[in-house]
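task: produce atomic coordinates for the following.
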Amino acid sequence: MADIDAIVDDLDAERADLEQVVAGLDATLWRAPTPAQGLTIADQIAHLNWTDELVMRAIRNPEAFADEFEGVLAPAHAVESISAGSAIVNAGTVERSKVPQSQLLTMWRRSAAELSGILRALPSGTRIPWFAPRPLSAAAMAASRVMETWAHGQDVFDALALTRPPTGRLVHVVRLGVRSRDFAYQLRGLEPPQEEFRVELRAPDGGTWNWGPADAPGKVEGSALHFALIATQRLHRDDSDLVARGEGPEEWLRIAQAYAGPVGRGRERQRPLDAV
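The predicted structure is shown next:
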């Protein structure tokens, strides 16, 4: 069974790293564009605050949340539902980003701390309705918040030309990316492969993280950091150090997606062809 406290500890640490970067920004940098199309640094923080509050609404009153977003949460129409859910989140983000900088930072700190406390206290077996093919467990929701905080934090670090050392918290992002393999195919109207893939990634501490059968014919190898960046569409596949063995894994790496959102544009390729 997943250790919810350990996951929330990682969530708190991920937020703290991002907060340290954004807390002292001047007004110009606060509104600076990030690599995510159309989103400023302010938008990134607004998005995290807004979605924190949506998660708390879903936890506190799942029936009311499901009624409010009836049709959006319908698993029978997962692709359409995810697109509709994304539109709702984007609209909330835009509105929230208009809040003055100091006020928005205070709101984000408050929602972050409140959500962490709620997640830690949830009874075992709780399922949370969300913009995903199925309701999430408390552990899955906490891990998804780690992933989202890390991914949107990456946009902020990139916008400020800052390097962020990878940590063991990446395991949550990577695990979601691996487990979401079939979902990435389905979002694009493709049939997922019937066979499992082997995934072997270099962890930040020098160890190895493994998923899938050791004798699987299809295999992905490389750094956990690059896999996490690809699975959150923060790195072009051709700019990564990942090696795909077999046709299936190569196709997957070009569509991998760890989050329950519509198909995105991802990042443009940075390395010229003659540099490869």
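
contacts, neighbours, all on C-alpha from now
Will do.

and for residue 247, the neighbour number?
Using other Cα atoms under 10 Å, residue 247 has 11 neighbouring residues.

name the nearest residue to it, sequence neighbours excluded.
With Cα to Cα, 6 or more residues apart in numbering as the criterion, residue 247 has its nearest non-adjacent residue at 7.6 Å, and that residue is residue 218.

that neighbour - how many residues pack around it?
Residue 218, neighbours per other Cα under 10 Å, totals 20.

which residues does it contact?
Residue 218 is in contact with 196-198, 244-249, counting by Cα atoms under 8 Å, 6 or more residues apart in numbering.

list the buried residues in stretch 102-121.
The neighbour-count check on stretch 102-121 (16 or more other Cα atoms under 10 Å) flags 104-105, 107-108, 111-112, 115-116, 119-120 as buried.

what's the answer for stretch 1-13, then?
4-5, 7-8, 10-12.

and if you look at stretch 14-25?
14-15, 18-19, 22.

here is the second sequence; please produce its structure so I can put it next to the first one:
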Amino acid sequence: MRREVLRGAASARAAWTGELLDLREEHRAFAALLSCVGEADWERPSAAAGWTIRDQVAHLADTEEVAADTLLDGPRAFGRALEGFRTPEEFTAAGCRAGQDLVPMALIARWAQNADRTADLLAVQGPTARVAWGLGMPGRSFAAARLMEHWAHGLDVADALSRTVTETPRLRHIATLGLATLRYGFALARQRWPQGRTLRLELTGADGTRYHFGDEDSTDVVRGPLVQWCCTVTRRTPRPAVAGLEAEGELAELALVHARAYL
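This is a model prediction of the structure:
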């Protein structure tokens, strides 16, 4: 029995190490994308309406600072950082404005420092420690949320630059997060959850890998490309060269409208 417990603990540690490596890889992918942003591109409109490329980077730099302080219960922890703002949108806009006076290299440096700090602190806290972000979530979900933010905003920047983003297996973390936060998305939309319905995802990566999330005996199923589900839950434009998603069942159809993996 003790050997089985030890093996289980070692497996859990290895899984968490892998998840943090994926987060850092997403950071590196974002840094590589920023290296392609020319001096004249920083004020270019991004794929998000009303946001420039500078705004995208400033937002991530600011929220990574808040993320790290939340893990430390510091002065800019999530609950404290939102004080003084009437809405989350006002808080987000202030974070974008914080990057207006920084030259691009300084803005990138601020983002990189804060992102590294968040990942380092997550490694110390562990996958099950509660993080006081929004309604609260375990460290594992928080790591997935930070990965999701970088992928989604990176997609906005890449689309603005007409660059292709290579799909990676890291998207599985976003897919899982999108399923886990589905009730949250319904609550925001004030959408009733169909009684007795459950959802399963049957998704396929660009390399043909199949991903299944949710119980096998679920009443409803969403099928299709992994990247399209990730675009759905982050409210990004579906990839035009990739097949769409198929919904089987009332809950599945509603999920394609109301799924939302971010606050």
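
just to revisit the earlier point, just put the contacts of residue 218 of structure 1 in a markdown table and tack on distance to residue 226 of structure 1 and secondary structure.
Output for the contacts of residue 218 of structure 1, formatted as a markdown table (distance: Cα to Cα, whole Å; DSSP: H, G, I helix; E, B strand; the rest coil):
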| residue | distance to residue 226 of structure 1 | secondary structure |
| --- | --- | --- |
| 196 | 21 | coil |
| 197 | 17 | coil |
| 198 | 16 | strand |
| 244 | 13 | strand |
| 245 | 16 | strand |
| 246 | 19 | coil |
| 247 | 19 | helix |
| 248 | 18 | helix |
| 249 | 15 | helix |
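
what helix or strand does the counterpart of residue 223 of structure 2 in structure 1 sit in?
With the correspondence set by TM-score structural alignment, residue 223 of structure 2 lines up against residue 221 in structure 1. Per DSSP states H and E, residue 221 of structure 1 falls inside strand 219-223.

could you give the angle of whatever helix or strand comes next after that strand to strand 219-223?
Moving toward the C-terminus from strand 219-223 of structure 1, the next helix or strand (DSSP H and E) is helix 224-231. Taking axes from the mean of the first three to the mean of the last three Cα atoms, to 10 degrees, one finds helix 224-231 of structure 1 and strand 219-223 inclined to each other by 110 degrees.

who does helix 224-231 of structure 1 touch, helix- and strand-wise?
Helix 224-231 of structure 1 sits against helix 170-179, strand 198-202, with contacts defined as 3 or more Cα pairs under 8 Å, 6 or more residues apart in numbering; DSSP states H and E.

could I get the ones you listed as CSV with distance to residue 228 of structure 1?
Output for those, formatted as CSV (distance: least, Cα to Cα, whole Å):
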stretch, distance to residue 228 of structure 1
helix 170-179, 5
strand 198-202, 10
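
go through the ones you listed and name the closest to residue 233 of structure 1.
Evaluated over these, closeness to residue 233 of structure 1 peaks at helix 170-179, with 10.6 Å, by Cα to Cα.

return the distance of the closest one from the chain's centre.
Distance of helix 170-179 of structure 1 from the chain centroid (Cα atoms, centre = their mean, to the nearest Å) equals 9 Å.

ok, stretch 59-79 of structure 2 next?
That offset, for stretch 59-79 of structure 2, works out to 16 Å (Cα atoms, centre = their mean).

and stretch 20-38 of structure 2, by the same measure?
14 Å.

residues in contact with that stretch?
Here stretch 20-38 of structure 2 makes contact (Cα under 8 Å, 6+ apart) with 108, 112, 115-116, 119, 122-123, 143-144, 146-147, 150-151, 154, 158, 161, 170.

for the counterpart of residue 61 of structure 2 in structure 1, list the residues it contacts.
In structure 1, the residue equivalent to residue 61 of structure 2 is residue 49, according to TM-score structural alignment. Contact analysis of residue 49 of structure 1 by Cα under 8 Å, 6+ apart lists 107-108, 111-112.

any idea how far residue 42 of structure 1 is from residue 49 of structure 1?
Distance of residue 49 of structure 1 to residue 42 of structure 1, given as Cα to Cα, to the nearest Å: 11 Å.

one more: residue 20 of structure 1?
14 Å.

just residue 118 of structure 1 next, same as before
Here the criterion is Cα to Cα. By it, residue 118 of structure 1 lies 25 Å from residue 42 of structure 1.

quick check: the aligned residue for residue 232 of structure 1 in structure 2?
Aligned by TM-score structural alignment, residue 232 of structure 1 pairs with residue 234 of structure 2.

ugh, typo on my part, it should be residue 65 of structure 1
In structure 2, residue 65 of structure 1 lands on residue 77 (TM-score structural alignment).

are any of the contacts of residue 218 of structure 1 buried, and which?
So, by 16+ other Cα under 10 Å, the buried ones in the contacts of residue 218 of structure 1 are 196-198, 244, 248-249.

who touches the spatially closest residue to residue 181 of structure 1 that is not a sequence neighbour in this structure?
Closest residue to residue 181 of structure 1 apart from its sequence neighbours, by Cα to Cα, 6+ apart: residue 256 at 6.4 Å. The contact partners of residue 256 of structure 1, taken as Cα under 8 Å, 6+ apart, are 177, 180-181, 184, 230-233.

so residue 256 of structure 1, which of the three states?
Three-state call for residue 256 of structure 1 (DSSP: H, G, I helix; E, B strand; the rest coil): coil.

what lines up against it once you look at structure 2?
By TM-score structural alignment, residue 256 of structure 1 lines up with residue 259.

how about residue 126 of structure 1?
So residue 126 of structure 1 corresponds to residue 129, using TM-score structural alignment.

helices along structure 1, start to end?
Counting by DSSP state H, one finds helices in structure 1 at the ranges 4-22, 27-30, 41-60, 62-68, 78-96, 101-121, 138-159, 170-179, 181-187, 224-231, 247-253.
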